[in-house]
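The following block contains a protein sequence and its predicted model.
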Amino acid sequence: MTKTEGPAARDTAILAGGCFWCLEAVFKEVDGVESVTSGYIGGRLDAPTYRQVCDGGTGHAEAVQIVFDPALVSYRDLLEIFFVIHDPTSLNRQGNDIGTQYRSAIFATSDEQLHTALDLIEHMGEARLYPSAIVTKIERAGTFWPAEDDHHDYYAKNTDQPYCQYIVAPKIAKFREKFASRRRRGG
């Protein structure tokens, strides 16, 4: 079970939407998010490496595991941010990153999360928020494997790198513009 009870209740969300560096950088700025860990989920190999996942043969997706305080940010809020900062209509691709490891997926850790994700996708489809159909897969979460240490806080440690400037930074700017009220205070 991922949810704890009592005044210090926490929950966990696992999302895949292309490169985990982008998702990590954005979700670290969300008020109510306590930690974001880049890693791998949904594959056939225990403890995969970055190189194995990038080669595309393990079946894993690059993903982030988000620990959050549901009293400050809801799971649905996190999903709404997720759907704005990546392209949920692109099958197994985000920009120039191509392959199933870059798929759009929600890994539900509970029945409640599963139903919330299904309801939100149905709502967005009915509202025709995107010019194409949403291809985001919703799966039950399996084992999440944290990525190697050099992938944690990647954007913060590499802001001058071209990939960070041209791919990650625009996603952060989009989050800040569209979700200013969800941004961590002092962040």
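Sure thing, it's come through. Residues are numbered from 1 along each chain as shown.

drop to CA atoms for contacts and neighbour counts, all remaining ones
Fine.

For residue 115, see how far away residue 93 is.
Here the criterion is Cα to Cα, to the nearest Å. By it, residue 93 lies 25 Å from residue 115.

In terms of packing, which of these two has more residues around it?
residue 93 (20 against 13; other Cα atoms under 10 Å).

Start from the N-terminal end of the protein and give the helices.
In the chain, the helices defined using DSSP state H lie at 20-27, 50-54, 75-85, 111-127, 154-157, 162-163, 169-178.

Just name the most buried of the ones you listed.
A comparison of those by mean neighbour count, using mean count of other Cα atoms under 10 Å, puts helix 20-27 on top with a mean of 25.

how long is stretch 80-94 from one end to the other?
18 Å.

before we move on, back to that, residue 62 is nearest to which of the helices of the chain?
helix 20-27 (5.5 Å; Cα to Cα).

which helices and strands does that closest one pack with?
On a contact count with 3 or more Cα pairs under 8 Å, 6 or more residues apart in numbering; DSSP states H and E, helix 20-27 meets strand 33-41, strand 61-68, helix 154-157, helix 169-178.

what's the angle between the first one and helix 75-85?
Relative orientation of strand 33-41 and helix 75-85, computed by axes from the mean of the first three to the mean of the last three Cα atoms, to 10 degrees: 60 degrees.

buried residues in strand 33-41?
33-34, 36-41 (16 or more other Cα atoms under 10 Å).

related to what we said a few turns ago, residue 119: which of the helices and strands packed on helix 20-27 is closest?
If you check each of those against residue 119 by Cα to Cα, strand 61-68 wins as the nearest, at 20.4 Å.

rewinding a little: figure out which of the helices of the chain is closest to residue 146.
Residue 146 sits nearest to helix 50-54 of all the helices of the chain, at 10.0 Å, using Cα to Cα.

The structure to be compared is supplied as follows:
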Amino acid sequence: MPTLGRMSAEPAAPGELDYLSFVDYAIARTTAELPAVDPVAMRLGLTLHRLTSALVYDWESTVHRPRGWSWGGFRVLFALWLAGPMEAKRVAQLSGMSRAAVSALVNTLERDGLVSRTPAEHDRRAVLLSLTDSGHDAITSAYVAHNEREQAWANALTESEQTVLIGLLEKLTTSSAATEAKRRF
């Protein structure tokens, strides 16, 4: 089965590798030592991971860090903007983070005047998180800039390619492996 991608007959030497050529090198080395490894599945996993890391780095460095937020802080604000007010455990579920991470981020966001906590009516121990007016203004402004970066990345593909890729990614997110992984968080 072919490995797809830019794989040349001779992968670069370790000292000549860069972020993307490392994928070709890793696949060649891994499959040479472990012939049962599926190189296409490996390329898919490595490529998705590297793309995701590059996207997050781009968004965080160009949009969110200049506003004083981490990627996690943005995710909390985004969840509260679109689905809040809600308890921290629900923010954790919607943002794909642990409750401990959300709690630490909320402390900072509350200190910065972007998020507020109020006792929940249904349970005196529970706390509802919500955006302050400043938090709402901050996340909506940030999201406009965030979406501009999303558009810059998406513009590498035609509209029909974007549609196909979205469909394929959604198919992966609803696969049995994805369903199994979702049960763990």
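Noted; the coordinates are in hand. What you see is a predicted model, and the numbers here were worked out from it, not measured in a lab.

For the two chains, what TM-score is obtained?
Overlay of the two chains. TM-score (TM-score structural alignment, normalised by the length of the second structure): 0.24; 65 aligned residues with a Cα RMSD of 4.5 Å.

follow-up on the earlier one: any chance of the helices and strands packed on helix 20-27 of the first structure in JSON lines, plus distance to residue 21 of the first structure?
Converted to JSON lines, these look like this (distance: least, Cα to Cα, whole Å):
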{"stretch": "strand 33-41", "distance to residue 21 of the first structure": "7"}
{"stretch": "strand 61-68", "distance to residue 21 of the first structure": "9"}
{"stretch": "helix 154-157", "distance to residue 21 of the first structure": "6"}
{"stretch": "helix 169-178", "distance to residue 21 of the first structure": "10"}
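
and residue 123 of the first structure, which of those is closest to it?
That would be helix 169-178 among those, by Cα to Cα, at 18.9 Å.

now that closest one against helix 75-85, angle please.
Going by the same axes, to 10 degrees, helix 169-178 of the first structure makes 130 degrees with helix 75-85.

Return the angle between stretch directions for helix 169-178 of the first structure and helix 20-27.
Using the same axes, to 10 degrees: helix 169-178 of the first structure against helix 20-27 is 20 degrees.

Rebuild the helices of the first structure as CSV, extending it with distance to residue 139 of the first structure.
Below are those laid out as CSV (distance: least, Cα to Cα, whole Å):
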stretch, distance to residue 139 of the first structure
helix 20-27, 18
helix 50-54, 18
helix 75-85, 14
helix 111-127, 8
helix 154-157, 26
helix 162-163, 29
helix 169-178, 24
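
For residue 140 of the first structure, find the nearest of those helices.
Residue 140 of the first structure lies closest, by Cα to Cα, to one member of the helices of the first structure: helix 111-127, at 7.6 Å.

And residue 57 of the second structure, how far from residue 149 of the second structure?
To residue 149 of the second structure, residue 57 of the second structure is 11 Å away according to Cα to Cα.

do residue 104 of the second structure as well
27 Å.

Please apply the same query to residue 44 of the second structure.
Note on residue 44 of the second structure: its distance to residue 149 of the second structure, by Cα to Cα, is 23 Å.

ok so, going back, of the helices and strands packed on helix 20-27 of the first structure, which is nearest residue 82 of the first structure?
Evaluated with Cα to Cα, those place helix 169-178 nearest to residue 82 of the first structure, the distance being 9.3 Å.

hmm, back to that, please say which of residue 104 and residue 149 of the second structure ends up with more neighbours.
For the pair residue 104 of the second structure and residue 149, the greater number of neighbours falls to residue 149 (17 against 11), based on other Cα under 10 Å.

Pull out the buried residues from the helix or strand containing the more buried one.
For residue 149 of the second structure, the host element (DSSP states H and E) is helix 133-154. Neighbour counts over helix 133-154 of the second structure (16+ other Cα under 10 Å) mark 135-136, 139, 142, 145-146, 149 as buried.

tell me what the one helix or strand residue 57 of the second structure maps to is packed against?
Element membership for residue 57 of the second structure (DSSP H and E) is helix 39-59. Applying 3+ Cα pairs under 8 Å, 6+ apart, one finds that helix 39-59 of the second structure makes contact with helix 21-33, helix 133-154.

okay if I get those as JSON lines plus distance to residue 88 of the second structure?
Output for those, formatted as JSON lines (distance: least, Cα to Cα, whole Å):
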{"stretch": "helix 21-33", "distance to residue 88 of the second structure": "38"}
{"stretch": "helix 133-154", "distance to residue 88 of the second structure": "16"}
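
Give me the next element, helix or strand, following the host helix or strand of residue 108 of the second structure.
According to DSSP H and E, residue 108 of the second structure maps onto helix 99-111. Sequence-wise, the next helix or strand downstream of helix 99-111 of the second structure (DSSP H and E) is strand 115-119.

how about that following strand: buried residues?
115-117.

again, but for stretch 22-38 of the second structure
22-28, 30.

what's near enough to touch the nearest residue to residue 89 of the second structure once chain neighbours are set aside?
Nearest residue to residue 89 of the second structure, sequence neighbours excluded (Cα to Cα, 6 or more residues apart in numbering): residue 99, at 5.7 Å. Contact analysis of residue 99 of the second structure by Cα atoms under 8 Å, 6 or more residues apart in numbering lists 88-89, 92.
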